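Asks: Let me see the structure of the following:
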Amino acid sequence: MASSSFPLHLILLAVNLLLLPSVVTPSTGRYSAIFSFGDSLADTGNFVFFSGGKDPANRPPYGETYFHRPNGRYSDGRIILDFIAQTTGLPLVRPYPAGRGSEGFVFGANFAVAGACALNNAFYEAEGFNVTWEDYSLGTQLKWFEQLLSSPSVLAPNDALSKSLFIVGEMGANDYKSVLVGDNPMESARALVAPVARAIGAAIDALVRTGAKTVLVSGVFPLGCVPMFLTSFRTRNAEAYDPETGCLKWLNELSQYHNLLLQRELRRLGRAHPQSTIIYADIYGAMMALYTSPSQFGMTSTLKACCGGEGPYNYNSSVICGDPTSTLCSHPWSYVSWDGMHLTEAAYQIVAHGMVEGPNPQPSLYANASSIDLKNE
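Replies: Predicted structure coming up:
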């Protein structure tokens, strides 16, 4: 088993996250930079850049709570990456494709793009899918990272990678979304889980071989609690729903299966790279705490979107958040879901804490790391 004794910098990170609801307190500067990879849960402006500013995240009311303007984040304010950066005493992480310029990336870069899959387009084409989306996969994001490394003038000194925190955010949801259609959506999505886990593992392996010493890896969130999926797979069969939360059980089981295989992959990587610290961040557990005990966190609405169209979950693919006819709740801080697909700043703040420390009685990150045992089966 891994040691139950944890480095001081991780303890300080957890303590600072506990203070997030009232104040952000910089840590001792253990990390010199943050490099982030992922999808829309971690995107800070890259997809808006690629879309030429035409994406809904570039329109009000996105960004209204903290930034007071749209800023490319799929929320009303800050996201998990922002809270981690502020807690570690670093500036907000600059988006790479959208932020290249004279300022450079001394404090890291964010390669995450909304809609990104773990698997590249070549995989889906080989499987016979009609690929209509751009390839912003983990492989593409790693190529951007390699391009950044080839331009040392924009990076910190040579030891930047060993002193940096690498975050591989939630990946896989877009892969599963792409196949959750037809007569057997569960079987189609479940068949993708193993390849997705391997793709995430390959990306982590590449980062560690490049010089990364600390990698924080997120699991998949509870897909069955997302208003978009609740709307798409709405059924009169009461047995399909968790009576405690109202979430779709079969979709949450898919998330749990993904997280199980991902943790196995992390164990393998831990054995292969004992010189690096690979940490599993339990976003599933952190979010389920919101759905099972919302009042504990000041939440009153768990499954309805704060911003969206008509419907039982206030999500409508024809009237998305930012549309002139969409509706907006008056108290985003009491909602878990912002636009039916992403979280409010308030929820992201709680989840950021939960991913690192773990909300009682959910397993903390530290207990999780011990039980997973990254070096041994």
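
Asks: From now on I want contacts and neighbour counts done on CA atoms only, so please keep to that.
Replies: Noted.

Asks: Once you drop chain neighbours, what's closest to residue 241?
Replies: Leaving aside its chain neighbours, residue 241 sits nearest to residue 248 (4.6 Å; criterion: C-alpha to C-alpha, 6 or more residues apart in numbering).

Asks: do the same with residue 201
Replies: Nearest one to residue 201, counting by C-alpha to C-alpha, 6+ apart, is residue 265 at 6.1 Å.

Asks: Tell me where the stretch 1-150 of the chain has helices.
Replies: 8-18, 46-50, 80-87, 96-99, 121-126, 138-149 (DSSP state H, counting those that start in this stretch).

Asks: Who are the packing partners of the second one?
Replies: Using 3 or more C-alpha pairs under 8 Å, 6 or more residues apart in numbering; DSSP states H and E, the elements in contact with helix 46-50 are helix 96-99.

Asks: Give me the contact list for the helix it packs on.
Replies: 45-46, 49-50, 109-111, 144 (C-alpha atoms under 8 Å, 6 or more residues apart in numbering).

Asks: What residues of the longest helix seen in the chain count as buried?
Replies: Once the chain is assigned using DSSP state H, the helix that runs over the most residues is helix 185-210. For helix 185-210, burial by neighbour count (16 or more other C-alpha atoms under 10 Å) applies to 186, 188-190, 192-193, 195-205, 207-208.

Asks: go on, stretch 221-234?
Replies: Those would be 221-231, for stretch 221-234 by 16+ other C-alpha under 10 Å.

Asks: That stretch spans what distance, first to last residue?
Replies: 19 Å (C-alpha to C-alpha, to the nearest Å).

Asks: Not counting its own residues, what contacts the helix or strand just after the longest helix of the chain?
Replies: Moving toward the C-terminus from helix 185-210, the next helix or strand (DSSP states H and E) is strand 214-218. With C-alpha under 8 Å, 6+ apart as the test, strand 214-218 has contacts from 162, 164-171, 204, 276-283.

Asks: Next secondary structure element downstream of strand 214-218?
Replies: helix 227-232.

Asks: Look up how far residue 105 lies from residue 152.
Replies: 10 Å.

Asks: shared neighbours, the two?
Replies: With C-alpha under 8 Å, 6+ apart, residue 152 and residue 105 have no common neighbours.

Asks: The two: which has the busier surroundings?
Replies: Between residue 152 and residue 105, counted using other C-alpha atoms under 10 Å, the more crowded position is residue 105 (24 against 14).

Asks: Show me which of the contacts of helix 96-99 is closest to residue 355.
Replies: For the contacts of helix 96-99, the residue nearest residue 355 by C-alpha to C-alpha is residue 110; the value is 18.9 Å.

Asks: For that closest one, list the residues it contacts.
Replies: Contacts of residue 110 by C-alpha under 8 Å, 6+ apart are 34-37, 43-44, 93-96.

Asks: want to put them side by side, so please do this one too:
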Amino acid sequence: MSISVISAQNFGLPYLSAYLDSLGTNFTHGANFATAASTITLPPSIIPGGGFSPFYLNIQYFQFNEFIPRTQFIRRQGGIFANLMPKEKYFAEALYTFDIGQNDLGAGFFNNKTVEQVKASIPDIINTFSTNLTSIYNLGARSFWIHNTGPIGCLPYILANFLSAERDAFGCAKPYNEVAQYFNYKLKEATVQLRKDLPLAAITYVDIYSVKYSLFSNPKKYGFEKPLVACCGYGGEYNFGSVLCGGKVTVNGTDIFVGSCETPSTRVNWDGIHYTEAANKVVFDQISSGAFSDPPLPLNKACYRNA
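Replies: Presented below is the predicted three-dimensional model:
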């Protein structure tokens, strides 16, 4: 379960439907353009041959650009699908949420780039993000809720693949988290500039890194255990290996289904990359208050621009 799903629950709204859902989907409460393994910049390899989504941020923007006139065309046509489309005024009134960037860092790390090389690529990644957000603004969007990226160095897929990386006091890979922190520094810089460039926008920067890192630094506070170990996976110290969650592994001639741990509600990490529903709930409860936001507005006030 993602934070956007928990957000919908919190506000008493139905879950957002994917843009690529078939005809008949109700988009009156919004649409989700995100895909698994998506990046801001063009990824080095694409599923199924590679590990990343073909729907990187530029493509998501083009899809949104097409979504607006298509929905209004359907509304004008009338009929049974008209009321499933958003009204034109909703596009200016909507809150546009972004949680993207971690996969750009991961793509660099797993494309044989050094930590220093990945760090050097971040300004270009952030520039691409700013360009896309500006393009969405030019289509009429006015309210933006932007997550920074989380502590990638605490995730099992990094820990299991980069065993020699220096660990911090909580067992996370320190240099990889430092790259994430630099990404967040440049992203916050970009939001400051975007506020100047887009005077009608309400832009909220959300420090999701700090909240997520607290799950690893103080898991007992939230009722969690084994924060660095994947709940659904197989192999090694971090329960993450060549066979992923939902796959099969042969042990002593017997096929074993790679399934969930017994108590997912007590775990931080689900499959080596994503967080569990329980962890996402903790994160949402903290960030929705505005305590980790700049400006410090709760989520239900994120559409209000400071005068």
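
Asks: rewinding a little: now distance to residue 358 of the first structure too, for the buried residues of stretch 221-234 of the first structure, in CSV please.
Replies: CSV is the format used below for those (distance: C-alpha to C-alpha, whole Å):
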residue, distance to residue 358 of the first structure
221, 14
222, 16
223, 19
224, 21
225, 19
226, 21
227, 24
228, 26
229, 26
230, 26
231, 29
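
Asks: closest to residue 178 of the first structure among these?
Replies: residue 229 (12.1 Å).

Asks: Give me the spatial nearest neighbour of that closest one, chain neighbours excluded.
Replies: residue 223 (7.1 Å).

Asks: Translate the one you found into the numbering of the second structure.
Replies: Matched by TM-score structural alignment, residue 223 of the first structure corresponds to residue 152 in the second structure.

Asks: Point me to the residue sitting closest to the centre of the second structure.
Replies: For the second structure, residue 99 is the residue whose C-alpha lies nearest the centre (C-alpha atoms, centre = their mean; 3.6 Å).

Asks: Residue 216 of the second structure corresponds to which position in the first structure?
Replies: Residue 216 of the second structure maps onto residue 291 in the first structure, by TM-score structural alignment.

Asks: From one end of stretch 338-354 of the first structure to the other, what's the distance?
Replies: Stretch 338-354 of the first structure end-to-end distance (C-alpha to C-alpha) = 19 Å.

Asks: now swap in stretch 161-173 of the first structure and tell me
Replies: End-to-end distance (C-alpha to C-alpha), stretch 161-173 of the first structure: 28 Å.

Asks: what sits against residue 193 of the second structure?
Replies: By C-alpha under 8 Å, 6+ apart, residue 193 of the second structure has no neighbours at all.

Asks: overlap between the contacts of residue 110 of the first structure and the second structure?
Replies: On the basis of both residues aligned by TM-score structural alignment, their matches' C-alpha atoms under 8 Å, what survives of those in the second structure is 93-96.

Asks: sorry, back to before: may I ask you to confirm that the residue nearest to residue 241 of the first structure is in contact with residue 227?
Replies: No - using C-alpha atoms under 8 Å, residue 248 of the first structure is not in contact with residue 227, being 10.3 Å away.

Asks: What lies in contact with stretch 212-229 of the second structure?
Replies: 150-151, 154-156, 170-172, 237-240, 265-269, 272, 279, 282-283.

Asks: what helix or strand is the aligned partner of residue 246 of the second structure in the first structure on?
Replies: In the first structure, the residue paired with residue 246 of the second structure is residue 322, using TM-score structural alignment. Per DSSP H and E, residue 322 of the first structure falls between elements, in no helix or strand.

Asks: how many neighbours does residue 322 of the first structure have?
Replies: Residue 322 of the first structure: 21 surrounding residues under other C-alpha under 10 Å.

Asks: ok, so what distance separates it from residue 307 of the first structure?
Replies: Counting by C-alpha to C-alpha, the gap from residue 322 of the first structure to residue 307 of the first structure is 8 Å.

Asks: and what of residue 374 of the first structure?
Replies: 40 Å.

Asks: who's more crowded, the two?
Replies: Between residue 374 of the first structure and residue 307, counted using other C-alpha under 10 Å, residue 307 has the larger neighbour count: 29 against 26.

Asks: what sits against the more buried one?
Replies: Counted by C-alpha under 8 Å, 6+ apart, residue 307 of the first structure has contacts 314-315, 320-322, 326-329, 338-340.

Asks: and if we set it to 6 Å?
Replies: Applying C-alpha atoms under 6 Å, 6 or more residues apart in numbering to residue 307 of the first structure gives the contacts 321, 327-328, 338-339.

Asks: Just the buried residues of those.
Replies: If we count by 16+ other C-alpha under 10 Å, the contacts of residue 307 of the first structure have these buried: 321, 327-328, 338-339.

Asks: Farthest-apart pair in those, please.
Replies: Farthest pair in those, by C-alpha to C-alpha: 327 and 338, 11.4 Å.

Asks: ok, residue 365 of the first structure to residue 351 of the first structure distance?
Replies: The separation that residue 365 of the first structure has from residue 351 of the first structure, given C-alpha to C-alpha, amounts to 12 Å.

Asks: what are the ranges of the strands in the stretch 151-300 of the second structure?
Replies: For the stretch 151-300 of the second structure, the strands defined by DSSP state E, counting those that start in this stretch cover 202-206, 248-251, 254-257, 293-294.

Asks: Would you mind putting these into a markdown table with distance to residue 23 of the second structure alongside?
Replies: Output for the strands of the stretch 151-300 of the second structure, formatted as a markdown table (distance: least, C-alpha to C-alpha, whole Å):
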| stretch | distance to residue 23 of the second structure |
| --- | --- |
| strand 202-206 | 32 |
| strand 248-251 | 35 |
| strand 254-257 | 35 |
| strand 293-294 | 37 |
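
Asks: Check the ones you listed for me and report the most buried one.
Replies: strand 202-206 (a mean of 26; mean count of other C-alpha atoms under 10 Å).

Asks: quick check: that strand aligns to which part of the first structure?
Replies: Going by TM-score structural alignment: strand 202-206 of the second structure matches residues 277-281.

Asks: Mean distance of that stretch to its aligned residues in the second structure, please.
Replies: Comparison of stretch 277-281 of the first structure with the second structure after fitting gives an average deviation of 0.8 Å (mean C-alpha distance after the TM-score superposition for the first structure).
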